[in-house]
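> Provide a 3D model corresponding to the input given below.
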Amino acid sequence: MSTQLPGETDVTYTFDDVSVVMGTYNEEDAIGTVLSDVADVTDDRAEVVCVDGSSDRTAEIAREHGARVIEQEPQGYGVAVREAVLAADRPVVVTTDCDDTYPMERLPDFLDRINQGYDVVSGDRLYYGAETMPAFNRLGNHAFALLASLLVGERIHDTTTGMRAYRRELIQQIHWTENTGLSAELLLRPLVREYDVCEIPIEYGERKGETTLDPISGGLAIGKSIVKVCLEERLR
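Modelled structure (predicted):
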């Protein structure tokens, strides 16, 4: 993974060029806080896209905060996020989760790295320890990063983080296939294809609301996705 600056680009993006996207599922406890933070940090200039399959007030709250809500039947994390990234209209796409675990105040740092020339900027939750993350999940995320690093041949610190910035043309050029493992795929395919990718340390907060992902079955699905995606890319 690149640690050197790839060089300044001809275009300098602002928050008017940013879409913040997320898949949402029954996150009424946190979605308002997340969207308020996005609005505060970006001076309400970023587009927000939520792909929602909730049965609670998540979609209603999102619309009240000015988000564009795309409703779909619940089909899993990756299906929602894939729809969200592909629905974004602006040249810089930032993914995040809607459970208030990711630091929206770091959005300027992600945008700055895109302006430095990176194609993907990935938030490393594990750098500072991620002590708010359940210990089993934290161990699993270290294992995923080790597995992916071995398969890719480059050191990766956090394979499954939900907070990243991408150039929209990259999102449009790659065919995304995974569901539970989409967060890993969104990093690994660009990395193996030699796009300019960097990781930056981020703080990871305590989740608001209950998670719907089973750590055992979800972890197995993510591990299988990492192996599948890496093998597919190596055989391209």
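> CA atoms for contacts and neighbours, from now on please.
Noted.
> May I see the buried residues of the longest helix along the chain?
For the chain, the helix with the greatest residue count under DSSP state H is helix 215-234. Using 16 or more other CA atoms under 10 Å as the test for burial, helix 215-234 gives G219, I222, G223, S225, I226, V229, C230.
> what's the answer for stretch 16-27, then?
Counting neighbours by 16+ other CA under 10 Å, one finds that the buried residues in stretch 16-27 are D17, V18, S19, V20, V21, M22, G23, T24, Y25, N26, E27.
> That one spans what distance, first to last residue?
26 Å (CA to CA, to the nearest Å).
> repeat for stretch 160-173
Counting by CA to CA, the terminal residues of stretch 160-173 are separated by 21 Å.
> quick one: contacts for the nearest residue to C98 once chain neighbours are set aside?
Nearest-residue entry for C98: I31, 5.4 Å, with adjacent residues in sequence omitted and distances by CA to CA, 6 or more residues apart in numbering. With contacts defined as CA atoms under 8 Å, 6 or more residues apart in numbering, I31 is in contact with T58, I61, A62, C98, D99, D100.
> okay, now the fourth one: neighbour count?
By the measure other CA atoms under 10 Å, the count of residues near C98 is 27.
> Walking through the protein, point out its strands one by one.
For the chain, strands defined by DSSP state E occupy the ranges 18-24, 47-52, 68-71, 92-95, 120-124, 164-167, 197-201.
> want to throw the ones you listed into JSON lines with distance to G153?
What follows is the strands of the chain, written out as JSON lines (distance: least, CA to CA, whole Å):
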{"stretch": "strand 18-24", "distance to G153": "30"}
{"stretch": "strand 47-52", "distance to G153": "34"}
{"stretch": "strand 68-71", "distance to G153": "38"}
{"stretch": "strand 92-95", "distance to G153": "25"}
{"stretch": "strand 120-124", "distance to G153": "18"}
{"stretch": "strand 164-167", "distance to G153": "21"}
{"stretch": "strand 197-201", "distance to G153": "14"}
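> To compare against the first, here's the next sequence to fold:
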Amino acid sequence: MKKIVVFLPAHNEEVSLPLVLKRIPAEIDGLPVETIVIDDGSIDATSEIARQHGAIVYRFENNRGLGAAVREGLLRSYEHGATVAVMIDADNEYPADQIPDVVRPILLDEADYVFGSRFLGTVDGMRLYRYIGNHVFTWLQCVLLKRRIHDGQSGMRAFSRAACKHAEIIHDYNYAQVLTLNLVRKGFRLHEVPIRYRVREAGKSFIRFNYIQRVLPAIYQEWRRPIVPLSSEERFERKEHLG
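Model prediction:
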């Protein structure tokens, strides 16, 4: 049965998480929506609150990092039979009610990998250093991939079933840049849709001050890795799940 799986990486998000879960639609274009929370070693009530709101919970005993949580979310979404998987941050910065907008390009076979783009939509309250950092890392992806990208740091993304299967995240700390380099170089079609964005009201961000120091080597490592483009069979698989 076709279905949408929404997964949320979460670390100590007991305040913001229920606000996000309440806004996730029960169905999208007639397809049921299943929700998974990847609890990245929280020491608060994140897991309990997720279960109270009907989410399936997979929990790490220790805090492993956002990259590890997203990797787990993609794996679990595939195992749960997702036609399309959606990742959305649990911090209530991204609009869960716009998940259908991010999913539709995949359902229409226009894309395999979709960003909810803040900079094509509206941004409310982002501090200057984050604004500059977002644009610098996005520019770097544009240069490496030789294509236009507006928001390469987005925490709201959709994946076709084939993209879930073939996505690789090479380090546990973060995922944003290396995942895009990996999927686009393999031949998965990237698309962006405008979303509304506002800064978080509670909780603590995954991003730390040593972000640049840890992420730049990972980008270099991913870029140097040999990538095998999709075979003709895998390209057929990319479309088959929509049939």
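> re the thing from before, list just the nearest of the contacts of I31 of the first structure to I200 of the first structure.
The shortest separation between I200 of the first structure and any of the contacts of I31 of the first structure is 18.5 Å, and it belongs to D100 (by CA to CA).
> my guess is that closest one contacts L35, does it?
No: using CA atoms under 8 Å, D100 of the first structure makes no contact with L35, being 9.4 Å away.
> Just send the buried residues of helix 215-234 of the first structure back as CSV, with distance to N115 of the first structure too.
Listed next are the buried residues of helix 215-234 of the first structure as CSV, based on distance: CA to CA, whole Å:
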residue, distance to N115 of the first structure
G219, 34
I222, 31
G223, 32
S225, 30
I226, 29
V229, 28
C230, 28
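> So which of the contacts of I31 of the first structure sit within helices?
Within these, residues falling in helices by DSSP H are T58, I61, A62.
> what about the helices in the first structure?
31-41, 58-64, 77-87, 107-115, 135-152, 168-173, 182-192, 215-234.
> residue contacts, the equivalent of E105 of the first structure over in the second structure?
Applying TM-score structural alignment, one finds that E105 of the first structure aligns to D97 in the second structure. Taking CA under 8 Å, 6+ apart, we find D97 of the second structure in contact with R23, I24, P25.
> quick one: which of these has the most company?
I24 (20 neighbours).
> what's the counterpart of that one in the first structure?
Structural alignment places I24 of the second structure opposite V38 in the first structure (criterion: TM-score structural alignment).
> for Y197 of the second structure, same thing?
Here Y197 of the second structure is matched to Y204 in the first structure, going by TM-score structural alignment.
> Distance of its match relative to R234 of the first structure?
In this structure, Y204 of the first structure lies at 32 Å from R234 of the first structure, with CA to CA as the measure.
> Over to D119 of the first structure?
When distances are taken as CA to CA, D119 of the first structure and R234 of the first structure turn out to be 20 Å apart.
> now M163 of the first structure
For M163 of the first structure, the distance to R234 of the first structure (CA to CA) stands at 25 Å.
> And for E203 of the first structure?
Between E203 of the first structure and R234 of the first structure the computed distance is 32 Å (CA to CA).
> which residue is nearest the middle of the first structure?
Most central in the first structure under CA atoms, centre = their mean is G162, positioned 3.2 Å from the mean C-alpha point.
> Quick one: map it onto the second structure.
Matched across to the second structure, G162 of the first structure falls on G155, judged by TM-score structural alignment.
> just E28 of the first structure next, same as before
Under the alignment defined by TM-score structural alignment, E28 of the first structure is paired with E14 of the second structure.
> Contact partners for the nearest residue to that match once chain neighbours are set aside?
For E14 of the second structure, the nearest residue in space outside its immediate sequence neighbours is T46; the separation is 4.6 Å by CA to CA, 6+ apart. With contact set as CA under 8 Å, 6+ apart, T46 of the second structure has these partners: A10, H11, N12, E13, E14, L17, D39.
> Off-centre distance for stretch 165-174 of the second structure?
The offset between the C-alpha centroid of stretch 165-174 of the second structure and the centroid of the whole chain comes to 11 Å, using CA atoms, centre = their mean, to the nearest Å.
> nope, stretch 193-205 of the second structure is what I was after
Taking the mean C-alpha point of stretch 193-205 of the second structure and that of its whole chain, the gap between them comes to 14 Å (CA atoms, centre = their mean).
> cool, and stretch 203-221 of the second structure?
The offset between the C-alpha centroid of stretch 203-221 of the second structure and the centroid of the whole chain comes to 16 Å, using CA atoms, centre = their mean.
> What of stretch 185-199 of the second structure?
For stretch 185-199 of the second structure, the distance to the chain centre is 9 Å (CA atoms, centre = their mean).
> how about it: buried residues?
For stretch 185-199 of the second structure, by 16+ other CA under 10 Å, it's 185-197.
> Just put those in a markdown table and tack on distance to R59 of the second structure.
Below are these laid out as a markdown table (distance: CA to CA, whole Å):
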| residue | distance to R59 of the second structure |
| --- | --- |
| R185 | 31 |
| K186 | 30 |
| G187 | 32 |
| F188 | 29 |
| R189 | 31 |
| L190 | 30 |
| H191 | 31 |
| E192 | 30 |
| V193 | 31 |
| P194 | 31 |
| I195 | 29 |
| R196 | 29 |
| Y197 | 27 |
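> Which residue in the second structure occupies the aligned position of I61 of the first structure?
Per TM-score structural alignment, I61 of the first structure is aligned with I49.
> thinking again about what came up before, quick one: contacts for the match of I24 of the second structure?
Contacts were defined as CA under 8 Å, 6+ apart; by that measure V38 of the first structure touches D44, A46, M104, E105.
> The third one contacts D37, correct?
Pointing back at M104 of the first structure there. Yes: distance between M104 of the first structure and D37: 6.1 Å, which falls inside the contact criterion (CA under 8 Å).
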